[in-house]
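1. Below are the sequence and a predicted model for it; my questions follow.
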Amino acid sequence: MRKFTFKAAALVVALGTMSAASAAINLHGEAGEEYTNLSASFGANEPGLTFNGNWAHSDNDGDVAGLGMGINMPLGPVLFTLGGKALYLNPKSSDEGYAVAVGGGAQVPLGDFITVFGEYYYSPDSLSSGVDDYVEANAGVRLRVIKSMYVEAGYRYIDMAGKDGHRDNTLADGGYAGFNFTF
């Protein structure tokens, strides 16, 4: 039984590595009124496994850093993503901790140059420490400038609900402008 479990785990890791090795790399940056978000992803716009990492910062409310994994599934022109993130939380007015958030999103191309997208991730108190819950959501529109460069505008919300009498730390709650480079 252990040999089977080890072989199955090795197969999943190997498939994930091959998928990430052949996938496009996206570098993303965005700035809102009071926050910054930087990320990198592998395979974010293609069917199959996708991997990502990000760092969000607010001078007023703290930092969040995360690593995520998901699976992209096309349904007609729409690309749906289901996945999860392991997050390090460093709220300004509470104890640092972690969260394991689950969620997903969708991307809908509107022709060759415009894509609308949205995503939502949530971690309840039972999957987080230092906060009551963690919520991350964003929606926007992406415009292709050249083959490997996109500009985007959207709305992002990132909140770490206070626990044990600490205040909520809302890292992002508003519009942003951003860019994507694809390699």
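-> Alright, I've got the coordinates. Because the structure is predicted, anything quoted here is derived from the model rather than measured. Numbering: from 1, shown residues only.

2. From here on, just use CA atoms for contacts and neighbour counts.
-> Will do.

3. mind listing the helices for this protein?
-> 2-22 (DSSP state H).

4. which residue ranges form the strands in it?
-> 25-32, 36-42, 48-58, 62-75, 78-91, 97-109, 114-123, 134-146, 149-160, 169-182 (DSSP state E).

5. So for Ser19, which of these sits nearest?
-> strand 48-58 (6.3 Å; C-alpha to C-alpha).

6. So what's the gap between the closest one and the chain middle?
-> Chain-centre distance of strand 48-58: 4 Å, with C-alpha atoms, centre = their mean, to the nearest Å.

7. if we can go back for a sec, is it possible to get a markdown table of the strands of the chain that adds mean neighbour count and distance to Arg2?
-> A markdown table is the format used below for these (neighbours: other C-alpha atoms under 10 Å; distance: least, C-alpha to C-alpha, whole Å):
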| stretch | mean neighbour count | distance to Arg2 |
| --- | --- | --- |
| strand 25-32 | 19 | 35 |
| strand 36-42 | 20 | 31 |
| strand 48-58 | 20 | 25 |
| strand 62-75 | 19 | 25 |
| strand 78-91 | 21 | 26 |
| strand 97-109 | 20 | 27 |
| strand 114-123 | 19 | 31 |
| strand 134-146 | 18 | 36 |
| strand 149-160 | 20 | 39 |
| strand 169-182 | 20 | 40 |
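
8. Pasting the second one now:
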Amino acid sequence: MIALTGLLVASGQALAIGGSLEQGKNFTNLNVDMGKSTGGIYVEGNWTWDTDDGGEYGGAGVGYNFDLGPVMLNAGAKAVYLNPKKGDDGMAFPVGGGFKVDLPMNFAIYGEGYVAPDSMTNSVKNYTEADGGISWSPISLVTLKAGYRYAGVDGKSGHPKHNIVDGAYLGAGVTF
């Protein structure tokens, strides 16, 4: 991760650093990123935990943003630590992508999804995560969000399919 950050800095590309907090009824998500709001390479990390039963997951990812005017598309990969509290602790290496569409009055819609089949995990049959919603930036440094987040696994060794987090959230973030 440090080497990748050094590579990003050495590339001469101005990268914004951001952070956000999302709170759902039964979960909290913390996210940090560098370069996620502009075209080009980005890195990000997050930690999400279920405040109801203690399940959690978190990881780091890298990807590329394709800035197409009011539309930004991205593709990336992550390394995710899983601790769903049902005996499936381990790692998953999902790939996926997302989009953001700018709307009038500083609103935007966004979504992303990642998946890791059995061959890209060491503890579950598969891992899936998705996030989507609407955001508003009243000033350029601040973003307010309302969305829906899901992360779930199909367990191995007699552990059934289960959700780590699943629900609506409100969030806020800053970008420098």
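-> Yep, that arrived. As the structure is a prediction and not an experimental result, all values here were calculated from the model.

9. related to what we said a few turns ago, same list (the strands of structure 1) but as CSV, adding distance to Phe4 of structure 1.
-> Converted to CSV, the strands of structure 1 look like this (distance: least, C-alpha to C-alpha, whole Å):
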stretch, distance to Phe4 of structure 1
strand 25-32, 33
strand 36-42, 29
strand 48-58, 22
strand 62-75, 23
strand 78-91, 25
strand 97-109, 27
strand 114-123, 32
strand 134-146, 36
strand 149-160, 40
strand 169-182, 38
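
10. what does Gly18 of structure 2 align to in structure 1?
-> Using TM-score structural alignment, the equivalent of Gly18 of structure 2 in structure 1 is Asn26.

11. Just give me the residue right at the centre of structure 2.
-> Asn46 (6.5 Å; C-alpha atoms, centre = their mean).

12. ok, now how distant is that residue from Gly19 of structure 2?
-> 9 Å (C-alpha to C-alpha, to the nearest Å).

13. Common neighbours of those two, please.
-> Residues touching both Asn46 of structure 2 and Gly19 (C-alpha atoms under 8 Å, 6 or more residues apart in numbering) are Leu30, Asn31, Val32.

14. Could you dump these into a markdown table with distance to Asp118 of structure 2 added?
-> Output for the shared contacts of Asn46 and Gly19 of structure 2, formatted as a markdown table (distance: C-alpha to C-alpha, whole Å):
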| residue | distance to Asp118 of structure 2 |
| --- | --- |
| Leu30 | 27 |
| Asn31 | 26 |
| Val32 | 28 |
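
15. related to what we said a few turns ago, Lys7 of structure 1 is nearest to which of the strands of structure 1?
-> Among those, strand 48-58 sits nearest to Lys7 of structure 1 (C-alpha to C-alpha), with 19.2 Å.

16. Just list what that closest one packs against, helices and strands only.
-> On a contact count with 3 or more C-alpha pairs under 8 Å, 6 or more residues apart in numbering; DSSP states H and E, strand 48-58 of structure 1 meets helix 2-22, strand 36-42, strand 62-75, strand 169-182.

17. Tell me which residues are up against that strand.
-> Contacts of strand 48-58 of structure 1 (C-alpha under 8 Å, 6+ apart): 16, 19-20, 34-44, 63-73, 171-172.

18. repeat that with 6 Å
-> With contact meaning C-alpha atoms under 6 Å, 6 or more residues apart in numbering, strand 48-58 of structure 1 is reached by 35-44, 63-72, 171.

19. Repeat that for stretch 22-35 of structure 1.
-> 36-43, 57-58, 175-183.

20. can you do 8 Å?
-> Residues outside stretch 22-35 of structure 1 that contact it (C-alpha under 8 Å, 6+ apart) are 36-44, 46, 56-60, 171-172, 174-183.

21. which residues touch the residue lying farthest from the centre of structure 2?
-> In structure 2, the greatest distance from the average C-alpha position (C-alpha atoms, centre = their mean) is reached by Gly158, at 28.3 Å. Listed by C-alpha under 8 Å, 6+ apart, Gly158 of structure 2 has no contact partners.

22. And it, what's its match in structure 1?
-> Aligned partner of Gly158 of structure 2 by TM-score structural alignment: Gly165.

23. same check, this time on Met34 of structure 2
-> Taking TM-score structural alignment, Met34 of structure 2 has Phe42 as its aligned residue in structure 1.
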